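**Q** sequence first, then the predicted structure, then my questions.
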Amino acid sequence: MSTTGVSAKVTLGEKTAEFPLLTGTLGQDVLDIRRIAADLDVFTFDPGYGETAACESKITFIDGEKGVLLHRGYPIEQLAERATFPEVAYLLLYGELPDKAKSAEFEQVIKSHTLLHEQIRNFFNGFRRDAHPMAIMCGTVGGLSAFYHDGIDISNEASRELSALRLIAKIPTIAAWAYKYTVGEPFVYPRNDLTYAENFLSMMFAKPSEPYVVNPVLARAMDRILILHADHEQNASTSTVRLAGSTGANPFACIAAGIAALWGPAHGGANEAVLKMLAEIGHRDNIPAFIEKVKDKNSGVRLMGFGHRVYKNFDPRAKIMQATCHEVLNELGIKDDPLLDLAVELERIAVEDEYFVKRKLYPNVDFYSGIILKAMGIPTSMFTVLFAVARTTGWISQWKEMIEEPGQRIGRPRQLYTGSPRRDIPASL
């Protein structure tokens, strides 16, 4: 971040102040209003913080107008094609892609932390069998701080590093065990002879009573899905992790807070909503009538899986997910999947319809991911959990960056108070 030499002069009544314009490596310039209260005695009003930069970061850059997503400068398309998820995790954490030696070493370190403390098994027994896996994730991840005391000293660099590695390694184990618990199957322990994605699939679907061989096509698809969801700048859950972390909370608590924020249907549940929408449409012949309902503002019907809060052009992850979808369905021999048939036709109509084109409502990453996960045998209740498995790498990278930033301050948003003015309790009371 540097000063452009340009400033904005603001006059409010008899007070005048100048605010410098800051520039980053990429993206829009930012007006530095840190002294606006001191100089003009006012605050800014920005519900949802959509126009406010709350931090400086070197991790992820998005250009929503051009459909660009970069992790440490590398395009997501190249990372999804040429890198593995652990390599992307390394990149997010340390700023550079690892060479072969560092990659092998990093994967081995991650594998050494995949096991959970055996007493953590008792956590699962405390939940009802019909508990949502995200509820189990929130509680169990938050409870990790009760077991790994040597990783909660945030003032110590080695401690922060250890917690980051543990979280990346243990989240898939917790996620898979949450699934196993809800379906009443025995827990499957992690295997160090498998890759990160293979290990997760093994813990999800293997059974002690029979051998399980991971399908390499499905493993690669899972690896790609994790990469595409690894980080996405200052979204709601990432901002939650940073805000919680600014208080000095331990990293396990911060990631649990991120999981809770991700659980919201407006954030992590979009791919599940796509499947629900396709099921409600039912048949491709019903698509035109459905499209008309979407266009009717009074119908309350929304087109799920299209458009994005940030991307005003196309979601660069969507095309990768579309290709992955076809790879998975071909591998599984699913040629006449009704949901895919519906999805393809719905996409064709929507991208050609002037109503959606004018509003730049293009397919996003959620449009095809739900179909892929369903085809792989992953239930809809686990979709957001899988999102959390991937996003943990971004969360913990953002958390580390924030903690290590000089002059880091506790988050404290202001408000516009519209309640009752001061009043006194009547003497009659």
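**A** Yes, it's here. Residues are numbered from 1 along each chain as shown.
**Q** could you use CA atoms for every contact and neighbour count after this?
**A** Will do.
**Q** the helices in the stretch 251-400 of the chain, which residues?
**A** For the stretch 251-400 of the chain, the helices identified by DSSP state H, counting those that start in this stretch occupy 251-262, 270-281, 287-295, 316-331, 338-352, 354-358, 365-375, 383-403, in order along the chain.
**Q** ditto for the stretch 1-150 of the chain
**A** Under the criterion DSSP H, counting those that start in this stretch, the stretch 1-150 of the chain contains helices at 36-40, 76-82, 85-94, 100-111, 121-125, 133-143.
**Q** which one of those lies closest to residue 315?
**A** Within the helices of the stretch 1-150 of the chain, the stretch nearest residue 315 is helix 76-82; the backing value is 10.6 Å (C-alpha to C-alpha).
**Q** and here's the other structure:
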Amino acid sequence: MVNAQPPKNMLTVRDNRTGKVVDIPIQDNSIPATAFKVLKAPRAEGEREENETEKGLRIADKGFLNTAVIRSEITFIDGDAGVLRYRGFPIEQLATKSSHLETAYLLIYGSLPTASQYKVWQDEVLHHGVMHSDAEQFFKSFRYDAHPMAMLTSAFAYLGSYYSEANPSLQGQKLFTKGDPESLAVMDKQIYRLIGKATTLAAMAYRVRQGRNFVTPPTGLSYTGSFLYQMDHLGEENYKPHPVLEKALDVLFLLHADHELNASATTVLQTGSSLVDPYSAIAAGCASLYGPLHGGANEAVIRMLISIGKPENVPGFLEAVKRKDKVLSGFGHRVYKTSDPRSFIVRQIADEVFRVTGKDELLETAMALHHEAMKDDYFVKRKLAPNVDFWSGLIYRAMGFPLDFFPVLFAVPRVVGWLAHWRQMMLQEGGVKIWRPRQIYVGPGKRDYVAVDERVAEEGPRLTPSPVVHSG
């Protein structure tokens, strides 16, 4: 008698609590988390009812370290090999041969456009860059020292108030999920608007803090050329941004356009899964990117280099990092375990920019830090190589952008990636299911209400609210 062998594309799991054995299919090197729900067991003696043991096994994955939430065709990353591809195209090829707007088409629609397709795409995006005149009053309502990311996040949400046609709450839940020509046309129009107006909103956030009048997007310039024009134009006749700086910013935009399911992209999808309008979803992504663990890293690099000062201070700084007295910004990555492929491209761009702007005084310090860290076993063993943020901050600084504007320069191009993932989810087979993660409840079991005069005070800094000292 021949023993039957289970198929190789199966994971066999035995629950030692009950002896039950289940075969779970493996597809694309993944298993469905819901398959574990069949592993139910009676509650053990003394076990908390809140564990819900009788309802099946749950998967715990704090921070989504190994949980796939969607099937995607957009971006592939191999962190161990230092590989980044948009729709199959290596980022190195796109950075040298393509443009941000062409790559945006690729990310959103899946292929590189023909000349005629690209003309329609570029014309529509640039045409939709103009803002309603009411936006001037909106931006001027912020305090003079408001952070530009706070303004940009608010502006994306504000933008949605103009377009009731784009709101599934008003037009029907299937507005973006039907996939028919009419639905796709409505979706495309919002994509044009969001990408086209992203640079305009960013430029308005910049100029309002400079006390300057706003500039209407010009005609005849590229996407990044138009952005620089709106920021820099002061009434000069026939003004055009410097072509080297325009090209450098375009490549930086391309490199930052998407990076798979990072925190902000995941936020856009989580928010979008409720079928909210795309403007609200993009605003949520912008808020996520605002955090210092995400979009603020290139700003942190410059502040770190300023704190180090001169190249001769680098060894002492690195020793402080080893003692965990200091934080090393711009090195290492949640995904890349060798090197960030974007960092090599950005380093080349930096040389071109510095030939125009002059060398940043922090460049020598940055190069010394890079050199010392890369020959130190402490950082090599921990795979802490420079990432894209290490050099991009120096470029932005050399071009004259304020430090707190750096996250905006990350958010503007990332709108493309957010929209690509949002569109893919709206059109996925089987429709959209609202994202509703599980939790593991470890709080108190059932307890009875106690009258106020019978309660015992809970003590401790985390158990009571902090008092506030009021002035005036």
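**A** Here it is on my side, so go on. Since we're looking at a predicted model, the values are computed, not measured.
**Q** superposed, how do the two chains score by TM?
**A** Comparing the two superposed chains by TM-score structural alignment, normalised by the length of structure 1, the resulting TM-score equals 0.94, with 418 aligned residues with a C-alpha RMSD of 1.5 Å.
**Q** the helices of the stretch 251-400 of structure 1: which one's closest to residue 417 of structure 1?
**A** Among the helices of the stretch 251-400 of structure 1, if distance is taken as C-alpha to C-alpha, the winner is helix 251-262, at 24.9 Å.
**Q** matching residues in structure 2 for that closest one?
**A** Per the alignment by TM-score structural alignment, helix 251-262 of structure 1 matches residues 278-289 in structure 2.
**Q** swap in stretch 69-78 of structure 1?
**A** Stretch 69-78 of structure 1 lines up with residues 84-93 of structure 2 when matched by TM-score structural alignment.
**Q** just the terminal-to-terminal distance for the matching stretch.
**A** Taking C-alpha to C-alpha, to the nearest Å, the span from the opening residue of stretch 84-93 of structure 2 to its closing residue is 11 Å.
**Q** buried residues in that stretch, which are they?
**A** Within stretch 84-93 of structure 2, the residues that count as buried by 16 or more other C-alpha atoms under 10 Å are 84-87, 89, 91-92.
**Q** among the residues you listed, which two are most distant?
**A** Maximum distance among those (C-alpha to C-alpha): 13.1 Å, for 87 and 92.
**Q** what separates residue 231 of structure 1 from residue 398 of structure 1, distance-wise?
**A** Using C-alpha to C-alpha, we find residue 231 of structure 1 at a distance of 9 Å from residue 398 of structure 1.
**Q** more neighbours: those two, which one.
**A** Ranked by neighbour count (other C-alpha atoms under 10 Å), residue 231 of structure 1 and residue 398 place residue 231 first, with 28 against 25.
**Q** what sits against residue 145 of structure 1?
**A** Taking C-alpha atoms under 8 Å, 6 or more residues apart in numbering as the criterion, residue 145 of structure 1 is in contact with 151-152, 250, 252-253.
**Q** correct me if wrong, but residue 240 of structure 1 is in a helix.
**A** Yes: per DSSP: H, G, I helix; E, B strand; the rest coil, residue 240 of structure 1 lies within a helix segment.
**Q** corresponding residue for it in structure 2?
**A** The pairwise alignment with structure 2 assigns residue 240 of structure 1 to residue 267, based on TM-score structural alignment.
**Q** which residues touch that match?
**A** Contacts of residue 267 of structure 2 by C-alpha under 8 Å, 6+ apart are 281, 284-285, 288.
**Q** could you dump those into a markdown table with distance to residue 118 of structure 2 and neighbour count added?
**A** Conversion of those to a markdown table gives the following (distance: C-alpha to C-alpha, whole Å; neighbours: other C-alpha atoms under 10 Å):
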| residue | distance to residue 118 of structure 2 | neighbour count |
| --- | --- | --- |
| 281 | 26 | 27 |
| 284 | 29 | 25 |
| 285 | 27 | 25 |
| 288 | 31 | 22 |
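**Q** need the counterpart of residue 225 of structure 1 in structure 2.
**A** Alignment note: residue 225 of structure 1 maps to residue 252 in structure 2; criterion TM-score structural alignment.
**Q** name the residues of the helix or strand hosting that match that are buried.
**A** Element membership for residue 252 of structure 2, per DSSP states H and E: helix 243-255. Across helix 243-255 of structure 2, burial judged by 16+ other C-alpha under 10 Å covers 245-255.
**Q** before we move on, what about stretch 263-275 of structure 1?
**A** Buried residues in stretch 263-275 of structure 1, counting neighbours by 16+ other C-alpha under 10 Å, are found at 263, 268-275.
**Q** do the same with stretch 370-390 of structure 2
**A** When burial is assessed from 16+ other C-alpha under 10 Å, stretch 370-390 of structure 2 yields the following buried residues: 370, 373-374, 379, 383-390.
**Q** picking up where we left off before, with the buried residues of helix 243-255 of structure 2 in mind, which one is nearest to residue 360 of structure 2?
**A** residue 245 (14.8 Å).
**Q** quick one: that closest one from residue 215 of structure 2, how far?
**A** In terms of C-alpha to C-alpha, residue 245 of structure 2 sits 19 Å off from residue 215 of structure 2.
**Q** aligned to residue 272 of structure 1, what sits in structure 2?
**A** With TM-score structural alignment as the matching criterion, the partner of residue 272 of structure 1 in structure 2 is residue 299.
**Q** typo on my end, it should be residue 352 of structure 1
**A** For residue 352 of structure 1, the equivalent position in structure 2 is taken to be residue 375, counting by TM-score structural alignment.
**Q** that match: what's it in contact with?
**A** So, once contact is read as C-alpha under 8 Å, 6+ apart, residue 375 of structure 2 ends up touching nothing.
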